[in-house]
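Enquirer: need coordinates for the following:
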Amino acid sequence: MRRLFADTRPLQTPDFRRLWVANIVTVIGAQLTVVAVPAQIYAITGSSGMVGLTGLFGLVPLIVFGLWGGALADHMDRRRLLAITTLGLIVTSGLFWVQAFLGLNNVWVLLTLFSLQQAFFGVNQPTRTAILPKLLPADQLPAANALNMTVMSAGAIAGPLVGGALIPVLGYSWLYFADTLTLLATLYAVWRLPPLPVDRPRGAPGLKSVVEGLRYLGAHQILLLSFVVDLIAMIFGMPRALFPQMAHVSFGGPAEGGLQFALLYAAMPAGAVLGGVFGGWVSRVSRHGLAVLWAIVVWGAAMAVMGAAVGLAPWATNAMLGLALGMLVIGGAADMASAAFRQSILLGATDDAVRGRLQGVFIVVVAGGPRLADVVHGGAAEVVGPAWATGGGGLLVLTGIAVVAVASPAFRRYRVDLNGRAH
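Expert: Next up, the predicted model:
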């Protein structure tokens, strides 16, 4: 049974355990905001295209500050940088609460605050992940990544379910206020960390440093392809921006949120939680490259079937809602596995002196890919509808992964031994 369930050895390390436990609280609050922002924009405008615009407003600061934040994480004490950016996230969450409390109902205020929040997020997340090899031995990194993904996904279930149900009752301000309070738990966990200086920092955290990190990435094919396959999966296969329209138009939910909306947002994280809880196998897989490819194949197939379910919803609404939710659960489990292995590849095959910068690229790809997908899917749905946008995207994922698998046998063969050494 221990081999079946998640590998919890990383939780024996106090610093990692405090960060992980704090995330249980913080991620729920963060997901309340993730649900509230698109729901509030859709309620104001009634347009999936405007909801998709959040992708653009989130992507630009994420790229700029994700890359620069990774450079900062390679030059200054990472504990101090985490504390500064966590305080920034608390302030931006508080501003979300203020605009909702005042009833401004201004889309551009929402989008501006969202951009500011993503700027702090872009610096915080690469720093947060770059510290893991300093806290844990190499053979525990896949398990640690799976545990982090499980917590994030559990919060992404609770957040949409609670948020989607409470938006019609309490309004948006209370959700933003809860996010502000829960971030204090992470601030405490960061404060308890020891100093985390960088091993042999190189140069200064400017544009040259960012370029050096990108050159390092370009010179390592396995690392580069781990980003390429995720971009294929997310840009073509993430229909998140269409959830408000699907919930209202395809599955008959209210325009301002409701149960259908909450279930669509919660289903994919539910799959990731199941994948994490029963993820003891990830520590025993050595062929990380092949595991990533198969996980994304499952993801793409699930999104293709989901598109068909949305298209057939008018003839059997409840049954097709169940099928769509089932595909999102399967996709979430596959995405959890893919992320755990890709993060392990990146942490294990990178020097500490450039680890922050490559984590910055990772955050740009992992968080920026879905935001770019919001723009692509939102625009496509305006032309061909949500069913074709979702199903067609899934088929494009399968096509893209097949091309990568054939073109790069080195990525397929990439593996690590039990001591974390790459081959």
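Enquirer: going forward, measure contacts and count neighbours with C-alpha atoms only.
Expert: OK.
Enquirer: give me the neighbour count for the residue lying closest to R371 once chain neighbours are set aside.
Expert: Spatially, and ignoring its direct neighbours in sequence, R371 is nearest to G55 (3.8 Å; C-alpha to C-alpha, 6 or more residues apart in numbering). Under the neighbour criterion other C-alpha atoms under 10 Å, G55 is assigned a count of 25.
Enquirer: can you pull the contacts of G55?
Expert: G368, P370, R371, L372, A373, D374, V375 (C-alpha atoms under 8 Å, 6 or more residues apart in numbering).
Enquirer: part of a helix, is the first one?
Expert: Yes. Looking at G368 with DSSP: H, G, I helix; E, B strand; the rest coil, it is inside a helix.
Enquirer: thinking again about what came up before, and the gap between the residue nearest to R371 and I296?
Expert: Applying C-alpha to C-alpha, to the nearest Å, the value for G55 to I296 is 22 Å.
Enquirer: quick one, strands of the stretch 301-423 of the chain?
Expert: Using DSSP state E, counting those that start in this stretch, no strands are found in the stretch 301-423 of the chain.
Enquirer: all helices for it, in order.
Expert: Remark: helices assigned in the stretch 301-423 of the chain by DSSP state H, counting those that start in this stretch are 317-348, 352-384, 386-407, 409-413.
Enquirer: need the ones you listed in a markdown table (columns: distance to H288 and mean neighbour count).
Expert: A markdown table is the format used below for the helices of the stretch 301-423 of the chain (distance: least, C-alpha to C-alpha, whole Å; neighbours: other C-alpha atoms under 10 Å):
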| stretch | distance to H288 | mean neighbour count |
| --- | --- | --- |
| helix 317-348 | 6 | 23 |
| helix 352-384 | 17 | 24 |
| helix 386-407 | 13 | 20 |
| helix 409-413 | 8 | 17 |
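Enquirer: next, the second sequence, to be compared with the first:
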Amino acid sequence: MSRRSESIAARASLWASKGFVRYYVFNLLSYIGSGISVVALPFYIYEQTSSPIFTSLVAASGSLPYLLFGLLAGVLADRGSRKRIMIGCVLFNAASLASVPVAAWLTGQASPWHLISVSFLAGVAFVGFDSASHGALLQLVGRRNLVAANSLLISSDTVIRIATPLFAGVMIATFGAEWAVAVTAVCYFLSAFMIGSIRQSFQPERPRSEAIPEGRLRKLGTDIREGLRFIWAEPRIRSLTLLGFGNSFVGGAVAGLLVVFAASELGIADEAPQFGLLLTAGSVGALLASLSLPSLRDRLRPGRITIAGLAVSGASLFGFTVSGALPTAAVFYLLWSVGSTLIIMNGITWRQQLTPDHLQGRVHAGGRMIAYGGSPFGALLGGLAAASFGAQPTFTLLSALMLLLFAIALRTPLRRDEAFDDNDSSQEPAGRKP
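Expert: Have a look, this model is predicted:
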């Protein structure tokens, strides 16, 4: 059977699994909530402060928890119940977001520091959830179907993000940003119930000795070192992780300064629907990337996809910087999103395929902690640079950094990698028939 035929069969088999269908619906609810909050929180704080630094702090505080708690979350995901962790984190996230409209109702508006705190708490919830969800997906669909499953999930995410920024912009203009956040909280509450309805196990059978005894953590340091040792020993994962740090540094700065750039260079910050249109362009780019990844993986080695993504991101970010008008800026922002999404999606999927099941949580959390760890630094330093030199010079430096990462990637093992063998049945999770 050809790789293309296998890809089609993999996509068809996903819909035959009731567990995956419910997992998919749960993700749709989460995507709607996330798509609204990514507009509402930075817009709300910029509306109050008109400050690049405060606006960047929202992005920085949301990504900082992975740097602080990623390794611990990975151990918990590998040793504890993935399903309980996911449900608990989603409910915690919903409660944190719900505090924004409650504060606005009681006091008139949520303060900037309240919004920054909510962004941090939502980031904490995401760390725990993300560490558990990647191993859970592996158990639901199998290693061979990961590319198809991740492509479907991320393409659905991006379809929703095409519509939600415009919807969020209209909600903000009509009712206020705090009530847009309220809708986000409701979406997360509903998604928690959907996770609980999945009957299939989220983890393989394992010896009782591998579980975390109630009330205490055992061998924590050993467990953490085991995950980090695998990341460093596997040259492709090591390269993806280190390049990912630079990519997330730039991505954090772009996310933290997008409202500021729109205000100072494009003149659209006073119109929430127009800002939503810019984000929608980014979502279209992410959709194109997610839909194209399975075909690209059929034709190209995974390492080459990451290298190409870095080149596209650097060139298009420079074009976005000098665009000067919304239509041109939207096109270049779309292209930047294509490159950035390919880097992230390809890296996540390849890491899942290369990692044994018993290390999924630790390797994913450890690798993402390092790779995603660049985001808060990028958001914070980008905000300081924009406050000192302006948004456009800062974006010029960011595009130059992306092109430097592309040059570095050409000298890593990614350029000469051997593709993962999807037909290697030895890589299947324990307890799953090939």
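Enquirer: before we move on, the earlier item: which of the helices of the stretch 301-423 of structure 1 sits closest to R79 of structure 1?
Expert: helix 352-384 (12.6 Å; C-alpha to C-alpha).
Enquirer: adding distance to Q245 of structure 1, write the helices of the stretch 301-423 of structure 1 out as a markdown table.
Expert: Formatted as a markdown table, these follow (distance: least, C-alpha to C-alpha, whole Å):
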| stretch | distance to Q245 of structure 1 |
| --- | --- |
| helix 317-348 | 13 |
| helix 352-384 | 9 |
| helix 386-407 | 8 |
| helix 409-413 | 38 |
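Enquirer: figure out which of those is closest to V211 of structure 1.
Expert: It's helix 352-384; of the helices of the stretch 301-423 of structure 1, that one is closest to V211 of structure 1 (C-alpha to C-alpha) at 9.5 Å.
Enquirer: show me what that closest one packs onto, helices and strands only.
Expert: helix 48-73, helix 107-130, helix 207-218, helix 221-237, helix 317-348, helix 386-407 (3 or more C-alpha pairs under 8 Å, 6 or more residues apart in numbering; DSSP states H and E).
Enquirer: quick one: work out the angle between that helix and helix 107-130.
Expert: 140 degrees (axes from the mean of the first three to the mean of the last three C-alpha atoms, to 10 degrees).
Enquirer: the helix or strand encompassing L291 of structure 2: which residues count as buried?
Expert: Using DSSP states H and E, L291 of structure 2 maps to helix 272-299. Buried residues in helix 272-299 of structure 2, counted by 16 or more other C-alpha atoms under 10 Å: 272-291, 293-294, 296-297.
Enquirer: ok now do the residue most central in space within structure 1, which residues does it touch?
Expert: Geometric centre of structure 1, nearest residue: A367, 5.2 Å, by C-alpha atoms, centre = their mean. Counting by C-alpha under 8 Å, 6+ apart, A367 of structure 1 makes contact with L62.
Enquirer: from L231 of structure 1, how far out is it?
Expert: Note on A367 of structure 1: its distance to L231 of structure 1, by C-alpha to C-alpha, is 10 Å.
Enquirer: go on, L347 of structure 1?
Expert: Using C-alpha to C-alpha, L347 of structure 1 is found at 19 Å from L231 of structure 1.
Enquirer: what does R287 of structure 1 give?
Expert: To L231 of structure 1, R287 of structure 1 is 21 Å away according to C-alpha to C-alpha.
Enquirer: so for those two, which residue has more residues nearby?
Expert: When R287 of structure 1 and L231 are compared for neighbours, L231 comes out ahead with 22 against 18, by other C-alpha under 10 Å.
Enquirer: now do the same for that one: its match in structure 2.
Expert: Matched to structure 2 by TM-score structural alignment, L231 of structure 1 sits across from F245.
Enquirer: would you agree its match is in contact with G367?
Expert: No. Applying C-alpha atoms under 8 Å, one finds F245 of structure 2 not in contact with G367, separated by 9.5 Å.
Enquirer: returning to what we had before: tell me what the helix holding L291 of structure 2 is packed against?
Expert: By 3+ C-alpha pairs under 8 Å, 6+ apart, helix 272-299 of structure 2 packs against helix 3-15, helix 146-175, helix 326-354.
Enquirer: now distance to L405 of structure 2 too, for the ones you listed, in a markdown table please.
Expert: A markdown table is the format used below for these (distance: least, C-alpha to C-alpha, whole Å):
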| stretch | distance to L405 of structure 2 |
| --- | --- |
| helix 3-15 | 31 |
| helix 146-175 | 24 |
| helix 326-354 | 12 |
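Enquirer: among those, which comes closest to S30 of structure 2?
Expert: Of these, nearest to S30 of structure 2 by C-alpha to C-alpha is helix 146-175, at 8.8 Å.
Enquirer: in that closest one, which residues are buried?
Expert: Of the residues in helix 146-175 of structure 2, those with enough neighbours to count as buried (16+ other C-alpha under 10 Å) are 146-172.
Enquirer: that helix vs structure 1 - mean distance after superposition?
Expert: Following superposition, helix 146-175 of structure 2 is found to deviate from structure 1 by 1.8 Å on average (mean C-alpha distance after the TM-score superposition for structure 1).
Enquirer: in structure 1, what range does that helix match?
Expert: Residues 141-170 of structure 1 are the counterpart of helix 146-175 of structure 2, counting by TM-score structural alignment.
Enquirer: ok, which of the helices of the stretch 301-423 of structure 1 comes nearest P194 of structure 1?
Expert: helix 352-384 (17.2 Å).
Enquirer: the residue nearest to R371 of structure 1 -> structure 2?
Expert: By TM-score structural alignment, G55 of structure 1 lines up with A59 in structure 2.
Enquirer: state the distance from its match to V170 of structure 2.
Expert: 22 Å.
Enquirer: P194 of structure 1: how many residues sit nearby?
Expert: Neighbour number of P194 of structure 1 under other C-alpha under 10 Å is 13.
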